[in-house]
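Participant: sequence below, structure please.
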Amino acid sequence: MLSLALLALAAGLAAWPAAAGRYRLPGLARRCVPVEPDRRWLPSPPALPLVLVAAGAFGAVLAGAGGAMAAAVGAATAAVRWRSGLGRRREASAAAGLVEALGTLVAELRAGAHPAAAMEAAAAGVAPGAAAALGAGAAAARLGGDVPTVLRRHHDPALAPWLARLADAWALGQRHGVPLAELLDAVRCDAEQRVRFAADVDARLAGPRATAAVLAGLPVLGLLLGQAIGADPWQVLAATAIGQLLLVLGTVLICAGVAWSGRITASAVPS
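Facilitator: Take a look at the predicted model:
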């Protein structure tokens, strides 16, 4: 009963709505400037401790203390992999948005626009991260500030390498009088090729990722087959001391394999 109560409490806390009402009016008032979207408007994922508590309580109901530890380890691994996938997709989306913005920036410069106006035009219709960086750069250019420094100081890890290349090209043009349009077009072409190649490699890794997922699920399939033929392996895992130990050890090994395969596939995608 205690495990069921803990499970219900964790589920309730995970579903508790965020107190974001008081932030709505300030969010509306700031829409006139290119800033990052207010994350408090979005449904926030449950915190990792809540996930671990819920998974542990569920595992305890099914298989005792060993089940609780195994479920917590599995939930933690799944949460880390999920966040890693979200981060990878966010980086790809941010890079693609910056490439699009650079295309607009180069076109505006070649049409004779002032660099500040060109950056403002480039920031108009792109993702919020790139829009914020280019908006800050446009303000610096209009006020005679140091545009490369502003670009390098933009706090967005997904865009940091690309903005550093843009800042280097901008500084080179200012230092040696090289036309900005040509330099930025070279940066755009390089970024476009890198993004395209990274997307191609990531797509080709779908097969290895699926293979790793299938291999990670084979022990579960073996457990189900054992139950189907009457060997009753679940009773051994849930009701004996050696079974509890093997349940935890097996789950740890499976999660270690999942994490290691994820690290290998992630290192194969160029940044």
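Participant: please make it C-alpha for all contacts and neighbour counts, starting now.
Facilitator: Fine.
Participant: give me the secondary structure label for residue 32.
Facilitator: The local conformation at residue 32, judged by DSSP: H, G, I helix; E, B strand; the rest coil, is coil.
Participant: residue boundaries of the helices in the stretch 51-200 of the chain?
Facilitator: Assignment of helices within the stretch 51-200 of the chain using DSSP state H, counting those that start in this stretch yields the ranges 115-124, 128-142, 147-152, 160-176, 180-204.
Participant: another for comparison:
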Amino acid sequence: MTLLLLAAALLVVPSAEARRRLAGPRRRVRWKPLRPKRVHAVLVGIALGLPVGVGGVFAGALLAATVWHAYRETTRQRDRLAASAALADGLKAFVAELRSGAHPAKAAMGAAQDAEPPATDVLRAVAATSARGGDVEAALVDFPDARQLARAWRLSAVHGVPLADVLDAVRRDFDRRTAFAEQVHARMAGPRASAAVLAGLPLFGVVLGELSGAGPLAVLSGTAPGQVLLVAGVVLICAGLQWSGRLTRQVIA
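Facilitator: Got it, this is the predicted structure:
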């Protein structure tokens, strides 16, 4: 009798997935890093270049703006990779729910509970639109990262292809694109480091000149030709950084 009661208890105990659904969606506290704006970077550059004179102000502002632009592009690229990875994980859970027999609206809402942005918002939009029988493709217009998902949904609706199979193909494409981008990004670490070293060589030359007693800072800050050369040198450095950054971004893109 005791064994029968234990067996019955094991049958009625909810699984981990059922406990998660009964508990409802969990609220996650996500901390967003403080990202500097262009004006902040330019002001810092002006403050650093002010002791060197008018040329130093222009050179500092230009160099700070260039560094900020490189930082912004790197952040955008990292955000795109994170968005692709989040969508791939969300679609994986979505497909699993669909293949278990769930309605698309219920499957999307269930997958959204454990997804990361922007997959959370995308799946919730899919769930809300699908629940009321709306146009899912139109609902995803505001999500540029979900264009493939919108096209896959239309393909399934127009041609009758199983939705789970189409979304699984989209998920595999996200996985492959993310893996390829991460691999190329890692391989481009050497060229990026070389570009940074070459950009820093003029500063190293100025420091070396000061240590040897040549006094290049006095020339750059105290004479008109020095001010012109300072601005011209920084312009060339910024042009090199922009060009090398564009080349590496084109390879990764």
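Participant: out of the helices of the stretch 51-200 of the first structure, nearest to residue 98 of the first structure?
Facilitator: Residue 98 of the first structure lies closest, by Cα to Cα, to one member of these: helix 128-142, at 5.6 Å.
Participant: that closest one to helix 160-176, inter-axis angle?
Facilitator: Compare the direction of helix 128-142 of the first structure with that of helix 160-176 by axes from the mean of the first three to the mean of the last three Cα atoms, to 10 degrees and you get 20 degrees.
Participant: what does helix 128-142 of the first structure correspond to over in the second structure?
Facilitator: Mapped onto the second structure using TM-score structural alignment, helix 128-142 of the first structure spans residues 117-131.
Participant: contacts for the matching stretch?
Facilitator: Around stretch 117-131 of the second structure, the neighbours that count as contacts under Cα atoms under 8 Å, 6 or more residues apart in numbering are 83, 86-87, 90, 104-109, 111-114, 135-136, 139-140, 143, 146.
Participant: and residue 148 of the second structure? What does it align with in the first structure?
Facilitator: When the two structures are superposed using TM-score structural alignment, residue 148 of the second structure falls opposite residue 165 in the first structure.
Participant: now do the same contact list for its match.
Facilitator: Shown in contact with residue 165 of the first structure (Cα under 8 Å, 6+ apart): residue 187.
Participant: residue 189 of the first structure versus that one, what's the distance?
Facilitator: Remark: distance between residue 165 of the first structure and residue 189 of the first structure (Cα to Cα, to the nearest Å) = 12 Å.
Participant: ditto for residue 269 of the first structure
Facilitator: Computed with Cα to Cα, the distance linking residue 269 of the first structure and residue 189 of the first structure is 19 Å.
Participant: so for those two, which residue has more residues nearby?
Facilitator: More neighbours surround residue 269 than the other of residue 269 of the first structure and residue 189, with 17 against 14 (other Cα atoms under 10 Å).
Participant: how many neighbours does the counterpart of residue 177 of the second structure in the first structure have?
Facilitator: Under the alignment (TM-score structural alignment), residue 177 of the second structure maps onto residue 194 of the first structure. Summarising burial for residue 194 of the first structure: neighbours were counted as other Cα under 10 Å, giving 15.
Participant: one more: residue 178 of the first structure?
Facilitator: As a burial measure, the neighbour count of residue 178 of the first structure was computed by other Cα under 10 Å and equals 14.
Participant: report how many residues lie close to the spatially closest residue to it that is not a sequence neighbour.
Facilitator: Among residues not flanking residue 178 of the first structure along the chain, residue 172 sits closest, at 7.3 Å (Cα to Cα, 6 or more residues apart in numbering). Neighbour count of residue 172 of the first structure, defined by other Cα under 10 Å: 16.
Participant: I figured residue 234 of the second structure hits residue 59, correct?
Facilitator: Yes. Applying Cα atoms under 8 Å, one finds residue 234 of the second structure in contact with residue 59, separated by 5.8 Å.
Participant: so for these two, which residue has more residues nearby?
Facilitator: The residue with more neighbours, out of residue 234 of the second structure and residue 59, is residue 59; 27 against 20, by other Cα under 10 Å.
Participant: thanks a lot, see you next time.
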